[in-house]
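Participant: return a 3D structure for these sequence lines:
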Amino acid sequence: MGELPLRLAVVGDELVAGAGDPKGLGWVGRVTARTPTPDPLTVLTLAVPGETTTGLGARWDEEASRRWSPDTDNRLVVALGRADVDAGLSLARSRLNLANILDVADQRRIPAFVVGPPPGSTADSEKLADLSAAFADVAARRRVPFVDTYTPLAAHDQWLGDLAAGDGVLPGQAGYGLMAWLVLHTGWHAWLGLPDDGA
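Facilitator: Presented below is the predicted three-dimensional model:
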């Protein structure tokens, strides 16, 4: 086929690393396992626990660029967490941070894919809903695929039960499985140029 093997850099917080998952897979591992590619798929997770979009914006380009190669089809997955709410960042600042990341990726001709923040504590639900919607809008304006994990999971019994069974912040196996399902069913295969396996 002459196509280059895929190499994905997944940048984000502890959710990218699968923290809290007894199987150690997180949503990234589950999605990778359900992504059949002709050549070996390389997925590199670059996680910083508790990171805001400000911190992410400051580091992602250098860290991801070091892992890409001229001999691979390099792509960026931006997995956004909830830390902007905890840190008190304004929606305008959060939007600008994501916009800058996506704009730099576009300048580098690196296709991007954005996964929004999942629900956490109910105390932050309204702010997280607003943050997720703001991120979705930034991605849509740039025609970048966006996975809304907040809306489908905010009142999902299995998600809420999984959070409650743990520390109330990190999901376990069930929660990460739900996040993976949402990613796989929101344009993932199309973005990678792969046939949808009906995952």
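
Participant: CA atoms for contacts and neighbours, from now on please.
Facilitator: Noted.

Participant: in what helix or strand does A180 lie?
Facilitator: Assigned by DSSP states H and E, A180 belongs to helix 173-184.

Participant: quick one: the residue nearest to W159 when sequence neighbours are not counted and G81, what's the gap?
Facilitator: Distances taken as CA to CA, 6 or more residues apart in numbering place G175 nearest to W159, at 5.1 Å, with adjacent residues excluded. Here the criterion is CA to CA, to the nearest Å. By it, G175 lies 14 Å from G81.

Participant: I have a second one here; can you model it like the first so I can compare?
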Amino acid sequence: MGELPLRLAVIGDELVAGAGDPRGLGWVGRVAARTRTTPPLTVITLAVPGETTTALGARWDEETARRFTPETDNRLVVGLGRRDLDGGVSLARSRLNLANVLDVAESRRIPTFVVGPPPGRYDQTERLGELSAAFGDVATRRGVPFVDTYTPLATHEQWLGDLAAGDGVLPGQAGYGMMAWLVLHTGWHAWLGLPDDVG
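Facilitator: Coordinates of the predicted model:
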């Protein structure tokens, strides 16, 4: 990391906001708590519950531009949700929406990190797996770090139990903890230019 303080804008839906977490941290708060920098890291959460990638793509650039400054090391974290499945967004359109975000960020020289959607409702399982893989392919083709939260959690008993204990859609404390663990152990510190101290 250089001399500039890190400033991260985290864009996404209710999963980025930590909805359903009784501790109010979500995965973003847990990751931020385990990311030690000098000077201290600033994390700005820009969440819109229920948002599709189409809506996210329409707002992210303006919203982050208002929060980035030349005096900070500005970075973008894209937390992808599952709302494209309910919103009638085709797989091709979902891919294009993410590709557009990543391409614009690249043109603005904003380093980007992508967190894929976790498992949700049982009736979405197959389509959500396809969506996660498509997002991963888009990010990988552009050399952008991608965290697959779907594959390791789809059959994870603790994750499924955490969903079942709530509304069946949003994770609780344990589920967000698992998402945070995956982020921290999938290149997070390397992306930030920090030593890997997550153990």
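
Participant: before we move on, the earlier item: can you name the element that comes right after the helix holding A180 of the first structure?
Facilitator: Defined by DSSP H and E, the subsequent element after helix 173-184 of the first structure is helix 188-192.

Participant: pull out the buried positions in that following helix.
Facilitator: 188-189, 192 (16 or more other CA atoms under 10 Å).

Participant: ok, stretch 118-126 of the second structure next?
Facilitator: 118-120.

Participant: let's check: the centremost residue of the first structure is which one?
Facilitator: Among the residues of the first structure, A79 comes closest to the average C-alpha position under CA atoms, centre = their mean, at 2.3 Å.

Participant: surely that residue touches G116?
Facilitator: Yes - the criterion here is CA atoms under 8 Å, and A79 of the first structure meets it with G116 at 6.3 Å.

Participant: of all the buried residues of helix 188-192 of the first structure, which comes closest to V85 of the first structure?
Facilitator: Lowest distance from V85 of the first structure to the buried residues of helix 188-192 of the first structure (CA to CA) belongs to W188, with 26.7 Å.

Participant: can you tell me what that closest one aligns to in the second structure?
Facilitator: Aligning on TM-score structural alignment places W188 of the first structure opposite W188 in the second structure.

Participant: and the aligned residue in the first structure for A58 of the second structure, what element?
Facilitator: Residue pairing (TM-score structural alignment): A58 of the second structure is matched to A58 of the first structure. Using DSSP H and E, A58 of the first structure maps to helix 53-65.

Participant: show me what that helix is packed against.
Facilitator: strand 6-12, helix 91-107 (3 or more CA pairs under 8 Å, 6 or more residues apart in numbering; DSSP states H and E).

Participant: which residues does L91 of the first structure contact?
Facilitator: By CA atoms under 8 Å, 6 or more residues apart in numbering, the contact list for L91 of the first structure reads 130-131, 134.

Participant: tell me the one of these nearest N74 of the first structure?
Facilitator: Nearest to N74 of the first structure among the contacts of L91 of the first structure, with distances taken as CA to CA, is A134, at 26.2 Å.

Participant: surely that closest one and R95 touch.
Facilitator: Yes - contact criterion CA under 8 Å: A134 of the first structure and R95 qualify, at 6.3 Å.

Participant: am I right that the residue nearest to W159 of the first structure is in contact with A154?
Facilitator: No - between G175 of the first structure and A154 there is no contact under CA under 8 Å: 11.6 Å.

Participant: and the two? Which one has more around it.
Facilitator: G175 (24 against 18; other CA atoms under 10 Å).

Participant: between the buried residues of helix 188-192 of the first structure, which sits nearest V104 of the first structure?
Facilitator: Using CA to CA, those come closest to V104 of the first structure at L192, 19.6 Å.

Participant: gap between that closest one and D21 of the first structure?
Facilitator: In terms of CA to CA, L192 of the first structure sits 26 Å off from D21 of the first structure.

Participant: so what does V48 of the second structure match up with in the first structure?
Facilitator: By TM-score structural alignment, V48 of the second structure lines up with V48.

Participant: skipping its backbone neighbours, what lies nearest its match in space?
Facilitator: D13 (4.8 Å).

Participant: next one: P117 of the first structure
Facilitator: Closest to P117 of the first structure by CA to CA, 6+ apart is G81, at 4.6 Å.

Participant: give me the number of residues near that neighbour?
Facilitator: With other CA under 10 Å as criterion, G81 of the first structure counts 26.
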